[in-house]
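Peer 1: Only the shape, not the letters, is given here:
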């Protein structure tokens, strides 16, 4: 009998529901609470492949529990809260409390049987945090540059310039930290060189992929596109045919690929010809760019899989 442990995560506590046994309890969202949870699960069920633990993504509050349970040998899933809420609505569970949410998470996993993927290790999580922080600093620099163009008062201009100088120093420091982090791993060094060999892909895109998509090279082209949220989904009913859309998946990867595709559609001969053919065939430019993103990701996936750098065909 499969055991599914649903956990609703908040800053202070973890609410646990175990299906199909109906057991429910809570522990603190702390190292001590997590140790207590692991002891109780092992004492009752053991850390077996048939015992699956599912948590909602909650902006980081789930990271301690997910890492600890995975290290203890449990199969861990971090599920999309929007999908869980949609499932709850579909089965008529309108009430929403932490214990109920834990029960719904367990029921959602039992019903949908999502694929269990290995969680990112501590080094990959640290790389992801640095990549995120670099993205935030770049966004702040762009915002301050826009303000500088609008401000005419001298003192305000000087304030913005001082802040820009500080932000650029911090950006340089983060780039140095990222360089050092990449150098720690021979595998990352090799993969970064392979990724940046593709015209249009720079270090920022390569490092985002290393941090946010460790599955790169291990999945087929359809699976990797779906993981990034670049697989189009169709809307139709009877004779009606709606437009196809992309969505879901890993937004940070998609954002990095969008910028890379814009550059590649100008400077990468193969991807430029691909984008130009789509535009010439009447496709809207944004549709052509999305298709270029998907093709670029397919190329990068093959490069990592085959361990061979880009070659102009």
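Peer 2: The structure has been received and is ready for your questions. All values derive from a computational prediction rather than experimental measurement.
Peer 1: drop to CA atoms for contacts and neighbour counts, all remaining ones
Peer 2: Fine.
Peer 1: neighbouring contacts of whichever strand or helix holds residue 87?
Peer 2: With elements taken from DSSP states H and E, the one containing residue 87 is helix 81-90. Counting by CA atoms under 8 Å, 6 or more residues apart in numbering, helix 81-90 makes contact with 56, 57, 58, 94, 104, 105, 108, all of which sit outside it.
Peer 1: adding another structure so you can compare the two:
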């Protein structure tokens, strides 16, 4: 089917000419920039002028009222991009009303934009781009995370920020202790601040333990997968929370891409750049997997063999080998979560050595 790049005013289209419609919403903290896109029966594309609505409950109601004058709401796809947390209220509003919502991760929207002859970037253009995505692609319906996983993810991210602050403060205190004649009062405040942050971290740890262990459907795989040598329950919990129980991906390659652990190749003519990972995915997953990968590469028999094999092939690229272990751990969590099986280190070791 051929779809042209011509655009026609919406007021020139009769309802019997409409084949498919979607709404593109460019979301910011204050506003929703909205365009309704239509694919006609002759495969031409048409868009409304951009309309702006407040990113509030009243704005949501006004947006739906405006759309009702143009189309049948039950047939629409609402396409938006995951922009921080600003899209969430509107996405939940639409989901609760039973509308079809597609939330694109930033990388997917960016890659789609690259496939089109669009050089400029404005809110109106982004809204039209998202509407066009709904007309040309097969949108995947957004499933919001459970309340339990939302709470766990929020607490894990808060704990991560607190640990980062604690490290910074400890570095400051260390420098202050070595400085000449540094005020004792300043050192006491730094120490008190560190203790306060450690108290907050302890509180969060207790909350997390109570939350994930309260639901056996979540607790059972956390305990089972967390037995992998070098991994631990905390890492498994972070991966599950950040992926909404892997609801955001449908296969292993998508999962690796979502975490930014997919491999990027650059080759042109005789030039071939060093292989690297994209780092364009969820940074929280990569941070959570780094230390477990380091431990697994030393203490997990199967993953140690895998790591050593890669180091032997590329002795000057140990970091690449470590990233490969991170990816292995991520995919192990995914496989065991989906299959319900327990980790067999000996079997995994045999698989790796046979593949060598």
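Peer 2: Thanks, I have it. Remember, predicted model here, so these are calculated numbers, not experimental data.
Peer 1: Got a TM-score for the pair?
Peer 2: Here the superposed chains carry a TM-score of 0.88, computed using TM-score structural alignment, normalised by the length of the first structure; 310 aligned residues with a CA RMSD of 2.5 Å.
Peer 1: Tell me where the stretch 151-300 of the second structure has strands.
Peer 2: In chain order, the stretch 151-300 of the second structure shows strands spanning 263-264, 267-268, 271-272, 276-277, with DSSP state E, counting those that start in this stretch as the criterion.
Peer 1: In a markdown table, list those along with mean neighbour count.
Peer 2: Below are the strands of the stretch 151-300 of the second structure laid out as a markdown table (neighbours: other CA atoms under 10 Å):
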| stretch | mean neighbour count |
| --- | --- |
| strand 263-264 | 12 |
| strand 267-268 | 8 |
| strand 271-272 | 9 |
| strand 276-277 | 15 |
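Peer 1: May I see those strands organised as TSV, with distance to residue 25 of the second structure added?
Peer 2: TSV is the format used below for those (distance: least, CA to CA, whole Å):
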stretch	distance to residue 25 of the second structure
strand 263-264	30
strand 267-268	36
strand 271-272	39
strand 276-277	31
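Peer 1: Please identify which of those is closest to residue 352 of the second structure.
Peer 2: Proximity of the strands of the stretch 151-300 of the second structure to residue 352 of the second structure was assessed by CA to CA; the nearest stretch is strand 263-264, lying at 19.6 Å.
Peer 1: what do we get in the first structure for residue 330 of the second structure?
Peer 2: Residue correspondence, TM-score structural alignment: residue 330 of the second structure in this structure matches residue 297 in the first structure.
Peer 1: now residue 292 of the second structure
Peer 2: So, by TM-score structural alignment, residue 292 of the second structure is matched to residue 260.
Peer 1: Can you verify my assumption that that match contacts residue 206?
Peer 2: No. Residue 260 of the first structure is not in contact with residue 206 according to CA atoms under 8 Å; the separation is 9.7 Å.
Peer 1: ok so, going back, now do the contacts for the match of residue 330 of the second structure.
Peer 2: 224, 225, 257.
Peer 1: Quick check: of these, which has the highest neighbour count?
Peer 2: Note: the member of the contacts of residue 297 of the first structure with the most neighbours is residue 257, at 27 neighbours, neighbours being other CA atoms under 10 Å.
Peer 1: Find the nearest non-adjacent residue to that one, please.
Peer 2: Spatially, and ignoring its direct neighbours in sequence, residue 257 of the first structure is nearest to residue 293 (5.8 Å; CA to CA, 6 or more residues apart in numbering).
Peer 1: what's the single longest helix in the second structure?
Peer 2: Taking DSSP state H as the assignment, the helix of the second structure that covers the most residues is helix 147-178.
Peer 1: mind listing what's buried in it?
Peer 2: Neighbour-count burial for helix 147-178 of the second structure flags 149, 151-153, 155-156, 159-160, 162-163, 166, 169, 173, 176 (criterion: 16 or more other CA atoms under 10 Å).
Peer 1: next one: stretch 302-315 of the second structure
Peer 2: Neighbour-count burial for stretch 302-315 of the second structure, counted by 16+ other CA under 10 Å, picks out 302, 303, 304, 305, 306, 307, 308, 309, 310, 311.
Peer 1: what residue of the first structure matches up with the last one?
Peer 2: Yep, that's residue 311 of the second structure we're talking about. In the first structure, the residue paired with residue 311 of the second structure according to TM-score structural alignment is residue 279.
Peer 1: Run through the residues that contact its match.
Peer 2: The contact partners of residue 279 of the first structure, by CA under 8 Å, 6+ apart, come to 285, 288.
Peer 1: Check the gap between it and residue 238 of the first structure for me.
Peer 2: With distances defined as CA to CA, to the nearest Å, the gap from residue 279 of the first structure to residue 238 of the first structure amounts to 29 Å.
Peer 1: Residue 144 of the second structure - nearest residue in space that isn't next to it in sequence?
Peer 2: In space, residue 144 of the second structure comes closest to residue 92 once its chain neighbours are excluded; the distance is 7.5 Å by CA to CA, 6+ apart.
Peer 1: Matching residue 52 of the second structure against the first structure, which residue comes up?
Peer 2: Using TM-score structural alignment as the criterion, the counterpart of residue 52 of the second structure in the first structure is residue 26.
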